[in-house]
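Visitor: no letters, just coordinates:
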């Protein structure tokens, strides 16, 4: 497969700033009623004007639905892509991408620090269909280049990564991918398009769990793919319809609603996380803090170059091993013990026993004394006090 890299995407057709696009792009007032918010078109099928005569291009809501279409246009605008696609979950989006671009015998380079569900999809599902994978430290472009085989078709990256907040240089990896004639996929869930836009840095496809910061309120599960390559966008849309794991209208509406406040929420998430990372770094019972905003973080300079701010996720390790880490999680009160991330409320979890249990015993196994925080938008002094009592 020869692959023409899309290169730098010029979002020239959108002159507005991100905060304005988030509220207006792809979201015109409803033609029928003038409603300023795209309504929830909770409908399965549409009246045709004569056989094959479609009003507005809609015939069946798996293929397209006005509420989902509005979200998909908005996603494309926010990531600077030509095509956005909304799915029932982040993993549904990943599955569609893999089945669109891979065939039996192909190979994928995956990160050594990745969401457990992504690893499980490669290791337990896709591998059965003849797709092989190998692990590389994606924060080292040379390691990634060395991992590329003649049959490699994709380089998969998460930056910041889950749960160790590793940073990968998207521009450098885009260069590796381009030279190898393979596609670069970036999972942008932790950063959100407000903080980082991988397509502008040379990536081919952006993946999101819209469940997280884009939805932002812990009330919806969803996923997205965005690409600047319109031909690839058409292929992905064909498979989205053929496989059917689409976002329903109400879920699409919730994600659209969340996106309108993404910028103001992310500003607070980032400010709170920075304060918390600083407190943890100075705490005697904390042995290590993973936060790209700390100057001592190995990816700090790359993150400062490619991100607007450093995000709302903080991970740290504690003295006393696994039992001590579990005890801190249990003692937290404002930080709710729970999986997922990116909502307005702060969450705490033990990755080894929770979100990353599926990678135990693999190259992606996480430290047993690791705690992951999704820092919410509460008043930061309350969050600091809660963590201090949980640690003490």
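Guide: Looks like it arrived, so ask away. Nothing here was measured: the structure is a model prediction, and the numbers come from that model. Residues are numbered from 1 along each chain as shown.

Visitor: okay, CA-based contacts and neighbour counts for the rest of this
Guide: OK.

Visitor: now do the contacts for the closest residue to residue 97 other than its chain neighbours.
Guide: Nearest non-adjacent residue to residue 97, counting by C-alpha to C-alpha, 6 or more residues apart in numbering: residue 236, 6.6 Å away. Residues in contact with residue 236 (C-alpha atoms under 8 Å, 6 or more residues apart in numbering) are 96-97, 100.

Visitor: pick out whichever of these sits closest to residue 151.
Guide: residue 100 (16.1 Å; C-alpha to C-alpha).

Visitor: so is the closest one in a helix, a strand, or just coil?
Guide: Assigned by DSSP: H, G, I helix; E, B strand; the rest coil, the conformation of residue 100 is helix.

Visitor: and here's the other structure:
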């Protein structure tokens, strides 16, 4: 039994102990915050060995930090990966992953159902550096196969997708990718490693916005990458070192606190979301609803196969379109209108005018972002209170 990488331990035990043994100097049970920029070398030769990568050790917090190391090892163990790398944000994790794997002239095949910021990175920013992306319908496996060209060097997807909550057959996508020597990167932010572990389904690399469910309290921005030791070493010693997307040690410490209650929170998020979704499903002002836990969801069975539960995210369409959506979110009282998900509190937003606003109208349509779409990140409040707030807001539409 070990608490370093979590072998032979259960998920909850790893969440509490993974990656850390009380240090011999102080015996601190809680992980310390190493709020330092740099570290003293034993002597000139020791410093030279560290800089030459001949010996492992701490040099500078932009490259590594003991608090980061615990967070990285713990998430890697929970995901079933070999190593992790903490970053300053989820977008930094995605960007660093891509820039470690690809170069000018390479091509990405990506799901079209992804976070607006990621879509913009792939469609607008990366082409400036010679990296193009083909966006496809991720739910049809043949779409992945047909999109492959001699320049394809990466498959990228979210499951569930943001914000339509479509479930991608990760195992099927991985089989196609690996038959063509293409790595698969999965953004697992919505599910967290508690609900699904894409690496065990064949993915090669997992990324997270730790800002969301991993942190859980809406207090810290950060991200993390999990993959093979070789990939993480390359990412750390090249792009991470050169670009500098390191996060504060305090934020790593806060994410560690979040991990300790991750399974408990995800179960409650899922339980509350299921009840809210079932209430919305019957509401006369709801045109349509997407929640993988509903039997009417077209990928309900796939979600049951790939996930432990169905998560805290719901999207639905309200009668009256854009104006009705605005009126709904302007009249909620308990729910918070803001651009985040995965908080302990219930959050609500209108993606077409916010998270996906930077996309052109045609791109929004392609990504499934309709004017009537409302996204709810269901929190941990008493579910009766969440439903009561939505009910009173609906009555004003």
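Guide: Cool, the structure landed. Nothing here was measured: the structure is a model prediction, and the numbers come from that model.

Visitor: keep only the contacts of residue 236 of the first structure that stay in contact in the second structure.
Guide: Contacts conserved in the second structure for those, counting by both residues aligned by TM-score structural alignment, their matches' C-alpha atoms under 8 Å: 96-97, 100.

Visitor: next SSE downstream of the longest helix along the second structure?
Guide: As assigned by DSSP state H, the longest helix anywhere in the second structure is helix 262-281. Note on helix 262-281 of the second structure: by DSSP states H and E, the next helix or strand toward the C-terminus is strand 286-290.

Visitor: with the first structure superposed, average distance for the longest helix of the second structure?
Guide: Averaged over the aligned pairs, helix 262-281 of the second structure sits 0.3 Å from the first structure after superposition, using mean C-alpha distance after the TM-score superposition for the first structure.

Visitor: that older thread, possible to save the contacts of residue 236 of the first structure as JSON lines with distance to residue 272 of the first structure and neighbour count?
Guide: JSON lines is the format used below for the contacts of residue 236 of the first structure (distance: C-alpha to C-alpha, whole Å; neighbours: other C-alpha atoms under 10 Å):
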{"residue": "96", "distance to residue 272 of the first structure": "35", "neighbour count": "22"}
{"residue": "97", "distance to residue 272 of the first structure": "34", "neighbour count": "21"}
{"residue": "100", "distance to residue 272 of the first structure": "39", "neighbour count": "16"}
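
Visitor: quick one: the helices in the stretch 151-300 of the second structure?
Guide: Listed in chain order, the helices of the stretch 151-300 of the second structure (DSSP state H, counting those that start in this stretch) span 170-179, 192-195, 229-235, 241-243, 249-260, 262-281, 300-306.

Visitor: present the ones you listed as JSON lines; the columns should include distance to residue 120 of the second structure.
Guide: Compiled in JSON lines, the helices of the stretch 151-300 of the second structure are given as follows (distance: least, C-alpha to C-alpha, whole Å):
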{"stretch": "helix 170-179", "distance to residue 120 of the second structure": "23"}
{"stretch": "helix 192-195", "distance to residue 120 of the second structure": "23"}
{"stretch": "helix 229-235", "distance to residue 120 of the second structure": "22"}
{"stretch": "helix 241-243", "distance to residue 120 of the second structure": "20"}
{"stretch": "helix 249-260", "distance to residue 120 of the second structure": "26"}
{"stretch": "helix 262-281", "distance to residue 120 of the second structure": "29"}
{"stretch": "helix 300-306", "distance to residue 120 of the second structure": "27"}
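
Visitor: returning to that earlier point: how about a markdown table for the kept ones among the contacts of residue 236 of the first structure, with distance to residue 273 of the first structure added?
Guide: Shown next, in a markdown table, are those (distance: C-alpha to C-alpha, whole Å):
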| residue | distance to residue 273 of the first structure |
| --- | --- |
| 96 | 33 |
| 97 | 32 |
| 100 | 37 |
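
Visitor: sorry, back to before: next one: the residue nearest to residue 97 of the first structure from residue 157 of the first structure, what distance?
Guide: From residue 236 of the first structure across to residue 157 of the first structure, the span is 19 Å (C-alpha to C-alpha, to the nearest Å).

Visitor: surely residue 35 of the first structure is in contact with residue 27?
Guide: No - taking contacts as C-alpha atoms under 8 Å, residue 35 of the first structure lies outside contact range of residue 27: 10.4 Å.

Visitor: of the two, which one has the most company?
Guide: Neighbour count, other C-alpha atoms under 10 Å: between residue 35 of the first structure and residue 27, residue 27 has more, with 20 against 11.

Visitor: counterpart of that one in the second structure?
Guide: Matched by TM-score structural alignment, residue 27 of the first structure corresponds to residue 20 in the second structure.

Visitor: same question, residue 381 of the first structure
Guide: Matched across to the second structure, residue 381 of the first structure falls on residue 384, judged by TM-score structural alignment.

Visitor: where's its match, which helix or strand?
Guide: Assigned by DSSP H and E, residue 384 of the second structure belongs to helix 383-395.

Visitor: next, the angle helix 262-281 makes with that helix.
Guide: Going by axes from the mean of the first three to the mean of the last three C-alpha atoms, to 10 degrees, helix 383-395 of the second structure is angled at 40 degrees with respect to helix 262-281.

Visitor: who touches helix 383-395 of the second structure?
Guide: 272, 275-276, 279, 285, 328-329, 331-335, 346.

Visitor: surely the match of residue 27 of the first structure forms part of a helix?
Guide: No - per three-state DSSP, residue 20 of the second structure lies outside any helix segment and is coil.

Visitor: my guess is it contacts residue 4. True?
Guide: Yes - Residue 20 of the second structure is within contact range of residue 4, at 6.1 Å (criterion: C-alpha under 8 Å).

Visitor: look up which helix or strand the residue located most distally from the centre of the first structure falls in, please.
Guide: Distance from the C-alpha centroid of the first structure, by C-alpha atoms, centre = their mean, peaks at residue 50 (42.1 Å). Per DSSP H and E: residue 50 of the first structure is located in neither a helix nor a strand.
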